[in-house]
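*Asks:* sequence and predicted structure, then a few things I'm wondering about:
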Amino acid sequence: MILSKDEILNLTRLPKNFDSNLIDLDYGFQSKIFPLVSQNIFDELKTEKLSIYQNLAKAGVLYAFVLDIPKIKVHISNYGINQFEQNKTAKAPWWDVRDLGLSWLKKADFFLATALKQLGTEANYKTTVDFFNKSFPLISFEEFDTYYGLNNSIDSYFTLVQLMNSIWEDFQRNFAPCSVDDFLADETLKQYIRGYIINRALSDAADYGSLVFLTTGIAYQYEELPWQKSVVLSVRALNSIRAKYRNEADYFLKRIFVYLQNNQVLFPCYAQRENNGAKIIKKKGGLFL
């Protein structure tokens, strides 16, 4: 096993008689931890950076619990998840199991995000850990989280990375033959581009099934954990979010065009593009190239 039974119980503070065979530890780590931090590095951290190792281990165990909730529910009369009524035990109702799962998930996300932030301060791991190589180069997890709450969810960030990569590719195609490296070398233009991508991604994410907009930010939707209706934004509020960030994206796109027009000496490729008749097209849904 990746962790011993004693490690599992100590990391999660579960009762000593809890049967750790209820969870598929390998699946938890293979699906949630090792795609971001390889098993070789995980094992190395046990001796080199124990604090980071323990945070990753806690996250892996807790994710395994969350992913195995259906299996745990089957055994619920024999193990661990009980509800006390008048000094007697009874099967916990599904909403209590869900709330316990959400609590586990919140802790797992916290420990994983904490470990990755710790790794980000280690120069030698910054180039070898897959998480950093898979991140969006212009907007890190922490930077996006500062702009709009991700609730420590790395899954939410990587779903947004997919959107941001598509937005970035479209942006580059639409500004051809200009080199976006020249754009990014200009700090003002770089910040406008980052603002455009973040806001456009948030607008597009409102229609993305795997993300849920909550009153506290964004969450990743697990089939095992239907979110409470009390914290999920209403259709009306979601439409308002979508429109707000689409307008913000349009604002930054306008700023990009104005900046390029006012600094054509710095960007001769754009000046040539202008002479060829490229224009902003304003439509009902926003600005288009």
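*Replies:* Now that the structure is in, tell me what you want to look at. Residues are numbered from 1 along each chain as shown.
*Asks:* going forward, measure contacts and count neighbours with C-alpha atoms only.
*Replies:* Will do.
*Asks:* helix, strand, or coil at K282?
*Replies:* Three-state assignment for K282 (DSSP: H, G, I helix; E, B strand; the rest coil): strand.
*Asks:* help me confirm that it comes into contact with F288.
*Replies:* Yes: in this structure, K282 is within contact of F288 by C-alpha atoms under 8 Å, at 6.2 Å.
*Asks:* can you show me the strands along the protein?
*Replies:* 82-85, 88-91, 211-214, 217-220, 281-283, 286-288 (DSSP state E).
*Asks:* list the contacts of the second one.
*Replies:* Judged by C-alpha atoms under 8 Å, 6 or more residues apart in numbering, the contacts made with strand 88-91 from elsewhere in the structure are I76, S77, I81, N82, Q83, F84.
*Asks:* neighbours around the closest residue to the first one other than its chain neighbours, how many?
*Replies:* Across the structure, with C-alpha to C-alpha, 6 or more residues apart in numbering as the measure, the residue nearest I76 apart from its sequence neighbours is K91 (6.4 Å). The tally of other residues near K91 (other C-alpha atoms under 10 Å) stands at 16.
*Asks:* before we move on, what about G28?
*Replies:* 21.
*Asks:* list the contacts for it?
*Replies:* Contacts of G28 were listed using C-alpha under 8 Å, 6+ apart, and they are G60, V61, L62, Y63, A64, F65, L67.
*Asks:* related to what we said a few turns ago, of the contacts of strand 88-91, which is the most crowded?
*Replies:* Ranked by neighbours (other C-alpha under 10 Å), the contacts of strand 88-91 are led by I81, which has 19 neighbours.
*Asks:* in this protein, which spans are helices?
*Replies:* 5-12, 25-32, 39-48, 50-67, 69-74, 94-120, 123-126, 130-134, 141-147, 154-174, 180-185, 187-205, 235-262, 268-275 (DSSP state H).
*Asks:* pick the most deeply packed of the ones you listed.
*Replies:* Among those, the stretch with the highest mean neighbour count (mean count of other C-alpha atoms under 10 Å) is helix 50-67, at a mean of 23.
*Asks:* put this next to the previous one:
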Amino acid sequence: MQKLTAEQYKKYVGLSKDFAFEKLESHEETAFRKNIFPYISEEIIDELKSSADDTKKQIADLILKAGACYSVVKALPFIKVKITSFGLEKYQQEKMKNADWWDVRDIGLSLVKTADEALSDALTEIAKNPSLKSRCDFFTKYSFALIPTPEEFNSVYNINKSMDVYMNLVSLMKRIWFALADQLKDCAAAELSTDEDLLFLLKDAIVYSSLGKALKLSQFTFITSGVVIQYEELPWQKSLILSDSQKNNLAEEFRATASDAIGGILKHLKNDPEKFPCYKPVTLENVRKIIEKKSGLYL
């Protein structure tokens, strides 16, 4: 199991030297087991830490930073109170006032964001190394190939590089791709990804279509700055949540953007048959010609 030192907590989180670091031990185990090890194994982390390669050391640093921040977030409720045989007691200080709940919330959300960004950036760097990527559980078990990392999704629509948000969106993205593939006939994702413009449109189509579906699901919370998921260790979490009317407007925007992207994809494939022989547009036979007149369209 990964064990972080007091010096590492000072470096990654900014905890003071007089902090009671033993309060983090059990939460550290939870943080790595739940938030890190499902995606990056302990074996790979140890390999990165002991490597002489600077890039690998930097990846290890990002992973440990994520683990440290997640650990403190999970420990926050226990830092505020202590459990005794007589119940729960609040820690008191003689010269300093205990932080208000909104201050605790804000530092917790800040730590979650820092952890998410660090973990996402580590995965982005791992993806650049074929050997590491082929052994990384995130890419072999969870990642969606066309939009393979939280950062990739974040480049289209803001999810704060959140692993939780990305993981909840993966199944939606796969469903969208299966439906879209039906329109693309025999064109495979790898074949379409060779064209930069087409890949841009594909990402737009998948991202905005999946977000349109996510709007109807309870696990996603849409706020003015993007998409989040309620963090279970922060039950007091409150954000600038969109109203129903704002969500309806956003749904229309998502649908329109996705529809435009899909139309652009089909047009792109149709206009370049030599490059994409995989695409066979449907042609309807024995259909009466449409006649255009000033008063309208007629068969």
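*Replies:* Structure received. If you're wondering where the values come from, they're calculated on a predicted model, not measured in any experiment.
*Asks:* mind checking the TM-score on these two?
*Replies:* Once superposed, chain against chain, the TM-score is 0.78 (TM-score structural alignment, normalised by the length of structure 1); 268 aligned residues with a C-alpha RMSD of 3.1 Å.
*Asks:* picking that back up, would a markdown table of the contacts of G28 of structure 1 with distance to D43 of structure 1 be doable?
*Replies:* Compiled in a markdown table, these are given as follows (distance: C-alpha to C-alpha, whole Å):
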| residue | distance to D43 of structure 1 |
| --- | --- |
| G60 | 13 |
| V61 | 15 |
| L62 | 18 |
| Y63 | 18 |
| A64 | 18 |
| F65 | 21 |
| L67 | 23 |
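*Asks:* chain center to stretch 64-80 of structure 2: distance?
*Replies:* 20 Å (C-alpha atoms, centre = their mean, to the nearest Å).
*Asks:* now the most centrally placed residue in structure 2. Nearest residue, chain neighbours left out?
*Replies:* Centroid-nearest residue in structure 2, with C-alpha atoms, centre = their mean: Y166, separated by 3.0 Å. The shortest distance from Y166 of structure 2 to any non-neighbouring residue, by C-alpha to C-alpha, 6+ apart, is to P150 (5.6 Å).
*Asks:* isn't the one you found right up against S162?
*Replies:* Yes: applying C-alpha under 8 Å, one finds P150 of structure 2 in contact with S162, separated by 6.3 Å.
*Asks:* list the residues that contact both of these two?
*Replies:* S120.
*Asks:* corresponding residue for Y147 of structure 1 in structure 2?
*Replies:* With TM-score structural alignment as the criterion, Y147 of structure 1 lines up with V156 in structure 2.
*Asks:* what does A206 of structure 1 give?
*Replies:* Counting by TM-score structural alignment, A206 of structure 1 lines up with L215 in structure 2.
*Asks:* give me the neighbour count for that match.
*Replies:* 18.
*Asks:* with T194 of structure 2 instead?
*Replies:* By the criterion of other C-alpha under 10 Å, T194 of structure 2 has 10 neighbours.
*Asks:* what sits against it?
*Replies:* Contacts of T194 of structure 2 by C-alpha under 8 Å, 6+ apart: none found.
*Asks:* that one and F276 of structure 2: what is the separation?
*Replies:* For T194 of structure 2, the distance to F276 of structure 2 equals 10 Å [C-alpha to C-alpha, to the nearest Å].
*Asks:* then I265 of structure 2?
*Replies:* As defined by C-alpha to C-alpha, I265 of structure 2 lies at a distance of 11 Å from F276 of structure 2.
*Asks:* okay, and the common contacts of these two?
*Replies:* With C-alpha under 8 Å, 6+ apart, I265 of structure 2 and F276 have no common neighbours.
*Asks:* skip the chain neighbours and tell me the closest residue to I223 of structure 2.
*Replies:* Nearest non-adjacent residue to I223 of structure 2 (C-alpha to C-alpha, 6+ apart): I241, at 4.3 Å.
*Asks:* the equivalent of that neighbour over in structure 1: how many residues sit nearby?
*Replies:* Counting by TM-score structural alignment, I241 of structure 2 lines up with V232 in structure 1. Residues near V232 of structure 1, counting by other C-alpha under 10 Å, number 18.
*Asks:* likewise W236 of structure 2?
*Replies:* 13.
*Asks:* picking that back up, just to check, the match of Y147 of structure 1 is in contact with I206?
*Replies:* No: V156 of structure 2 lies out of contact with I206 (C-alpha under 8 Å); the separation is 10.2 Å.
*Asks:* related to what we said a few turns ago, and the contacts of strand 88-91 of structure 1, which is closest to L260 of structure 1?
*Replies:* For the contacts of strand 88-91 of structure 1, the closest approach to L260 of structure 1 (C-alpha to C-alpha) belongs to I81, at 60.5 Å.
*Asks:* now for T47 of structure 1: what does it line up with in structure 2?
*Replies:* T47 of structure 1 maps onto S50 in structure 2, by TM-score structural alignment.
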